[in-house]
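Chemist: Here is my input; please provide its structure:
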Amino acid sequence: MARIGLYSTLIIVVFGVLIPFFIFRLCHWLGFKPLLALSFFIGLLYGALKAEYAWYGNGILGNAALMAASGVVLSAYVALSYGGASLVGRAASSLRR
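Modeler: Modelled structure (predicted):
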């Protein structure tokens, strides 16, 4: 931990442990497909916020690609987080038996 620093360790713990298990619980509450759709929509919104002048000028194609990529990346993160947390949960429950 001393070599990578406290801030980097905190980011690894949050995005690698806490958020995947929060996503796993949220999937059980909402359902997997609605959560993927919600994450894609949030990714599109994030891409729209990060794009400069999203609907004007010559960069509309690049901005649309940024928005779509943001949605796909966030959806992939949610799917992988759910799969990883589910795998850990199943392994932990089999060890308890």
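Chemist: going forward, measure contacts and count neighbours with C-alpha atoms only.
Modeler: OK.
Chemist: tell me which residues of the helix ranked longest in the chain are tucked away?
Modeler: Counting residues, the longest helix in the chain under DSSP state H turns out to be helix 60-96. In terms of neighbour count (16 or more other Cα atoms under 10 Å), helix 60-96 has its buried residues at 63-64, 66-72, 74-75, 77-79, 81-82, 84-86.
Chemist: To check against the first, give me the structure of this:
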Amino acid sequence: AVFEHDEDYSDPGRFPLTIPPAAAAKMKQSMEFISLAKGEALAFDSFEAHTTGPNQTATPRLAMKIAYSDGVDKDRYLIRTDELENYSTS
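Modeler: Alright, predicted model coming up:
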């Protein structure tokens, strides 16, 4: 099922979608929290509710989205590898 959500672009450092409390309570009934160790990865589809805490290291987190068709506004989510190689948190 697709749950109702709200968009909030007020904080540029956070993902702009929020889940209303009623929908979150329903989702929580079947949620499973998974901790990953350094170097581990997890694959899931884009319909899974997902989040992560702040990155407290100097190493960037990498994310990959695999799509089977052209996306809308896809350039927003793309980054060149040379940008990753020169990444700095400062």
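Chemist: Fetch the TM-score of the aligned pair.
Modeler: In this superposition the chains share a TM-score of 0.25, using TM-score structural alignment, normalised by the length of the second structure; 44 aligned residues with a Cα RMSD of 4.6 Å.
Chemist: that older thread, now the longest helix of the first structure, how far from the chain's geometric center?
Modeler: For helix 60-96 of the first structure, the gap between its own C-alpha mean and the chain's C-alpha mean amounts to 5 Å (Cα atoms, centre = their mean, to the nearest Å).
Chemist: Tell me how many other residues crowd D82 of the second structure.
Modeler: Close neighbours of D82 of the second structure, defined as other Cα atoms under 10 Å, add up to 8.
Chemist: ugh, wrong one, T18 of the second structure
Modeler: By other Cα under 10 Å, 12 other residues sit near T18 of the second structure.
Chemist: Could you double-check that it sits in contact with A24?
Modeler: No. T18 of the second structure lies out of contact with A24 (Cα atoms under 8 Å); the separation is 9.4 Å.
Chemist: Identify the residue spatially nearest to E7 of the second structure, adjacent ones excluded.
Modeler: In space, not counting the residues next to it along the chain, E7 of the second structure is nearest to L17; the distance is 4.5 Å by Cα to Cα, 6 or more residues apart in numbering.
Chemist: All good on my end, thank you.
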